[in-house]
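Peer 1: okay, here's the prediction I keep looking at, along with the sequence it came from:
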Amino acid sequence: MVNSFIAIVGLVVAVGGIVLAILRRGKQYREVNEKKQFPAPVLLIIAGCVLGLLSQSFTVIPTGYSGVKTTFGQISESTVQNGINFKIPFAQSIEMVNNKMQDIKYADQIWSETSDRTAIYYSDVTVTYQINNEKSAWIYANVGNYQENLVSQTLVASALKASSKSLKDTDATNRSIIEPAAQESIQQSLDDKYGKDIVFIRKVVIGGADFEESYNQAIADKQNAQLAYEKQQIENQNAIEKAEADAEAKRIAAEGEADANKILADSLSDDIFKQMMLEKWDGQLPKVTDSGSNVFDVTGLLGEEEDGSQGTGNAEAGQ
């Protein structure tokens, strides 16, 4: 930017000197020559040329960039750091290399497969990389069109496929797992291609990851079947628990009834039992019996009661 400004100023000054020289041709020009003095137009032209040379004598490299110096096309091995750097006009040039973090986006789908041999694809992949400023000259000298080819789509696709093939189906679509794995794989691929500490992969972001449609349908069917199975298991368990609870309630009730009957049976004597039978008897004797029938004879009981009654009456008479 500064170089361009100085070059423009020099050009304007030089052109101004030329215009002024044209305007002063003639009588005034001869008078100046006779006095052996340099005319103003010549000074302006010389100043313009000096400014033009000055503009080609240095390069300002901003923060976040480094420079690569070439002399008649020969690339210097040393990287030029940011700041003001001088060069020989028209013999040397300094090219700037971006050392900031940069994003490369790959919109095309990258198809791969998981360790379970399931087809999967990734889309909207963004790779953030950074060039080591100490290696700018090496990259400029050895990588053709490094802005486009340094981190190529082919390399990213290959590394991403290698990452997914090491993961299960459930992990291959988990961004917290696949993205760090892809970052590590891409970094390893770059190290193998260029050497260590040349390019740093700072982050990998995968916008979309999904399986092919047939697999998704199979997964959906499996999930529905699993949900139905779990629902049936819950219903079966509830039925079992209810049956066990009902059985337990009946057992408790039966044990309670048995205990009550035992207590009642233990508390009944023969006399109490006979008395209860008499209280329930309506005074009628069976009208029809067969030879095998056993009919309870209440005569004895009645006799006992009558005897008791008579004994009571006699006792009262004696008094």
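Peer 2: Nice, I can see it. In this text the structure is predicted, and so the values were computed from the model without any measurement. Numbering: from 1, shown residues only.
Peer 1: for the rest of this, base every contact and every neighbour count on C-alpha atoms.
Peer 2: Will do.
Peer 1: any idea how far Asp221 lies from Gly207?
Peer 2: Applying Cα to Cα, to the nearest Å, the value for Asp221 to Gly207 is 26 Å.
Peer 1: correction: Asn85
Peer 2: Taken as Cα to Cα, the span from Asn85 to Gly207 is 42 Å.
Peer 1: more neighbours, the two?
Peer 2: Asn85 (15 against 12; other Cα atoms under 10 Å).
Peer 1: confirm that the more buried one sits in a strand.
Peer 2: Yes - per DSSP: H, G, I helix; E, B strand; the rest coil, Asn85 lies within a strand segment.
Peer 1: quick check: buried residues in the helix or strand hosting Ala47?
Peer 2: Ala47 is located in helix 40-55, with elements delineated by DSSP states H and E. Using 16 or more other Cα atoms under 10 Å as the test for burial, helix 40-55 gives 41, 44-55.
Peer 1: and here is the other one:
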Amino acid sequence: MQNLIKRGALGLGVIAGILIINPFATVPAGYRGVITTFGKPSETVYGEGLHFIWPVAQRMHKVQVAIQKGEGEGDAASRDLQTVHTRIAINYHIRPDAAVSVFRDLGNEPGERIIIPSVQEAVKAVTARFTAEELITHRAQVRNEIVEALRERMARHGLIVDEFSIVNFNFSKTFNEAIEAKTTADQLKMKAERDLQRIEVEAKQKVSRARAEAEALALQRQQVTPELLRLREVENQTRAIEKWDGRLPTTTGGAIPFLNVGNIRPDSAPSQR
């Protein structure tokens, strides 16, 4: 019985000793491990999971390789010497096989050591190639050139650019007012051009209508002959006779319609009694 108690106490002591000295280290998801032996990092990159280390002599350090986000802002000068305040956002990650160099060379702080100064340098270099107006109108090109500059600089340190966005460009108040005035002038110019085009179209339509009417009148004149005029005169007289009720007008001083006086012979006059 006493031997059993001694063995149990010994086992508990061993377990307690293991827990105290802790010869195991865990690397969580999204990280890589770097083991240092008395402060010197090994060249081996440890993956996610449980790993054995020598207590006291060794220590496991975690290097995040998952995608990280950074934001920043700063001032730069455009090619036409306008002050440009730029705000950017970047997503990046550490290349897993470069975890040891990031830990050793960058102190496991890539954001402070590389990301921020690299972004500032790239933004200033690219911004200086464009005028302030071009920074607005060629925003996609500006972004692409900044990304290319960043990738080249960061790749030397085992860092990968996943996404880069220009959140905003801000300029001086004077420049913003000048841009607004130019935009207003361009809009007024476009409106005037549209009005002029409309007026020209309407004028052409009027000319076309007038030409068509003139051609129609000319055609009608060509079709009017003396025979046609005589025919129209006879038709008008025929319609008038059809409407006449046979009574002569009672008023004098006017011509009697439809009576040809020259055709009345004296012998045909009525006899007087």
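Peer 2: That came in fine, so what should we check first? These numbers come from a predicted model, not from an experiment.
Peer 1: where does the TM-score land?
Peer 2: Once superposed, the chains reach a TM-score of 0.69 (TM-score structural alignment, normalised by the length of structure 2), with 235 aligned residues with a Cα RMSD of 3.8 Å.
Peer 1: follow-up on the earlier one: quick check, nearest of the buried residues of helix 40-55 of structure 1 to Val2 of structure 1?
Peer 2: Set against Val2 of structure 1, the nearest of those by Cα to Cα is Ser55 (7.8 Å).
Peer 1: hang on, the closest one packs against Leu11?
Peer 2: No - proximity of Ser55 of structure 1 to Leu11 does not meet the contact threshold set by Cα atoms under 8 Å, at 10.7 Å.
Peer 1: quick one: Val161 of structure 2 from Val142 of structure 2, how far?
Peer 2: From Val161 of structure 2 to Val142 of structure 2 the distance is 16 Å (Cα to Cα).
Peer 1: scratch that, Leu50 of structure 2
Peer 2: For Leu50 of structure 2, the distance to Val142 of structure 2 (Cα to Cα) stands at 45 Å.
Peer 1: against which helices or strands is the helix or strand following the helix holding Ala47 of structure 1 packed?
Peer 2: Downstream of helix 40-55 of structure 1, the first helix or strand assigned by DSSP H and E is strand 58-61. Here strand 58-61 of structure 1 touches helix 2-23, strand 83-86, going by 3 or more Cα pairs under 8 Å, 6 or more residues apart in numbering; DSSP states H and E.
Peer 1: sorry, back to before: can you add distance to Tyr65 of structure 1 and give the buried residues of helix 40-55 of structure 1 back as a markdown table?
Peer 2: Converted to a markdown table, these look like this (distance: Cα to Cα, whole Å):
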| residue | distance to Tyr65 of structure 1 |
| --- | --- |
| Pro41 | 41 |
| Leu44 | 36 |
| Ile45 | 35 |
| Ile46 | 34 |
| Ala47 | 32 |
| Gly48 | 30 |
| Cys49 | 30 |
| Val50 | 28 |
| Leu51 | 26 |
| Gly52 | 25 |
| Leu53 | 24 |
| Leu54 | 22 |
| Ser55 | 20 |
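Peer 1: hmm, back to that, more neighbours, Leu50 and Val142 of structure 2?
Peer 2: The neighbour comparison of Leu50 of structure 2 against Val142 (other Cα under 10 Å) goes to Val142, with 19 against 12.
Peer 1: was I right to think Ile90 of structure 2 contacts Lys69?
Peer 2: Yes - at 5.8 Å, Ile90 of structure 2 counts as touching Lys69 under the criterion of Cα under 8 Å.
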